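J.: Here you go, sequence then predicted model.
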Amino acid sequence: MSKINGNEIRPGNTLEHDGGLWVAVKVDHVKPGKGGAFAQVEMKNLRNGSKLNERFRSADKVERVRLEQKDQQFLYENDGMLVFMDTETFDQVELPADLLGDRRPFLQDGMTVVIEYYDTEALNVTVPQKVVCKIVETEPVVKGQTAANSFKPALLDNGVRVMVPPFVGQDEDIVVNTETMEYAERA
């Protein structure tokens, strides 16, 4: 672990603060008319998901934590626990399904995900940014509806609803961006 100054905190940095592990979500550098500059940091606890707003002056020292990232393959789900296998050592690890949050429906059998570890504790699971899904239900194509910004709702095979362009039909495979939960392109 390395100590960094308060003004060196960037979004995405993992910090050890008040005995917990926090990820910086948003950082605003503020220079008031009177007094010294500071960084207003919005942080999210990696263990319980709580949020915290904290001010760090440039003279403040903060512990920056480096998380170990490992590629792991999703095997199956068992009683709300997801089972992953390390692709190098073939060790299996069970993690709670709520660790994925609203990205859980995009997890598919055999998919390789990135799990971030602090020592031996798994803190975060990242699914690939783009995932191929099949449309199970959508409105039929309407002839002449070619307006640039017209989208229609579609239900995917994993139960997620997304907005798709009018030319995409039922039973087609599409690529979905898992970060924005939006249609990206046809598969």
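T.: Thanks, I have the structure now. Numbering: from 1, shown residues only.

J.: going forward, measure contacts between C-alpha atoms and count neighbours the same way
T.: Noted.

J.: As a quick check, tell me the outermost residue of the chain.
T.: In terms of distance from the mean C-alpha position of the chain, residue 34 ranks first, at 38.3 Å (CA atoms, centre = their mean).

J.: Report the contact partners of residue 164.
T.: The contact partners of residue 164, by CA atoms under 8 Å, 6 or more residues apart in numbering, come to 151, 152, 153, 154, 183.

J.: ok, second structure coming up, stack it against the first:
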Amino acid sequence: MKLNGNEIRPGNVIQHQDSLWKAVKVDAVKPGKGPAYAQVELKNLIDGRKLNERFRSSETVERVRLEQKDFSYLYAEGEQHVFMDTETYDQVSIPADLLGDQAAFLQDGMNVTVESFEGRPIGVSLPEQVVLEIAETEPTVKGQTASSSYKPAVLENGLRVMVPPHISGNVKIVVNTETLEYVKRAD
């Protein structure tokens, strides 16, 4: 499916420079002189490289449709993560470098969507929110709870997030997997 350069949206997967790229960030730019264009930050789905590219509205790019299928996360084996198809029980291994930061959120039995192109897995879509336990955080300072300041916390998977001052260690919280931000305290 052809797309004009100004129709590219974040999340679109396009074929560009003989490779697959995912649009991460798109800014519409209208300079005072010359035609408008879309400044697109692209991430290569094969090797993880990043690229900033300008697309004019007169240019066309090929949008790629990825096959999406539900899988369940099983375990990590060295530099590979193993997933099981929830319908056929077939297993597929995906390299850790292809998952990037998402690998830290994987939990046993987690349901994910594996995206593939021409039968080759190239990415994973995680649930929007996951529940994780705080491993360590700074102690609450008396009187600090009234302000809207946040303090750093380290989660059980090693990631750092900012949490409200009333949250202490060994508490389970809900974290947004896309923005890596605290959402709320888990029940």
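T.: Yep, it's here. In this text, all values refer to a predicted model and were calculated from it rather than measured experimentally.

J.: ok, back up a step: out of the contacts of residue 164 of structure 1, grab the one that's most surrounded.
T.: Across the contacts of residue 164 of structure 1, neighbour numbers were computed from other CA atoms under 10 Å; residue 154 holds the maximum, 23 neighbours.

J.: Counting neighbours, which bits of the helix or strand encompassing residue 85 of structure 1 end up buried?
T.: Element membership for residue 85 of structure 1 (DSSP states H and E) is strand 81-86. Buried residues in strand 81-86 of structure 1, counted by 16 or more other CA atoms under 10 Å: 82, 83, 84, 85, 86.

J.: and residue 27 of structure 1, what does it touch?
T.: Contact partners of residue 27 of structure 1, counting by CA under 8 Å, 6+ apart, are 9, 10, 11, 39, 40, 41, 42.

J.: which SS state does it fall under?
T.: Using DSSP: H, G, I helix; E, B strand; the rest coil as the criterion, the local structure at residue 27 of structure 1 reads strand.

J.: ok, so what distance separates it from residue 140 of structure 1?
T.: Summarising the geometry, the distance separating residue 27 of structure 1 from residue 140 of structure 1, computed by CA to CA, to the nearest Å, is 45 Å.

J.: ok, now residue 69 of structure 1?
T.: For residue 69 of structure 1, the distance to residue 140 of structure 1 equals 43 Å [CA to CA].

J.: the more surrounded of those two?
T.: Comparing residue 69 of structure 1 with residue 140 by other CA under 10 Å, the one with more neighbours is residue 69, at 16 against 12.

J.: quick one on the thing from earlier: give me the buried subset of the contacts of residue 27 of structure 1.
T.: Burial by neighbour count, judged by 16+ other CA under 10 Å, picks out 9, 10, 39, 40, 41, 42 from the contacts of residue 27 of structure 1.
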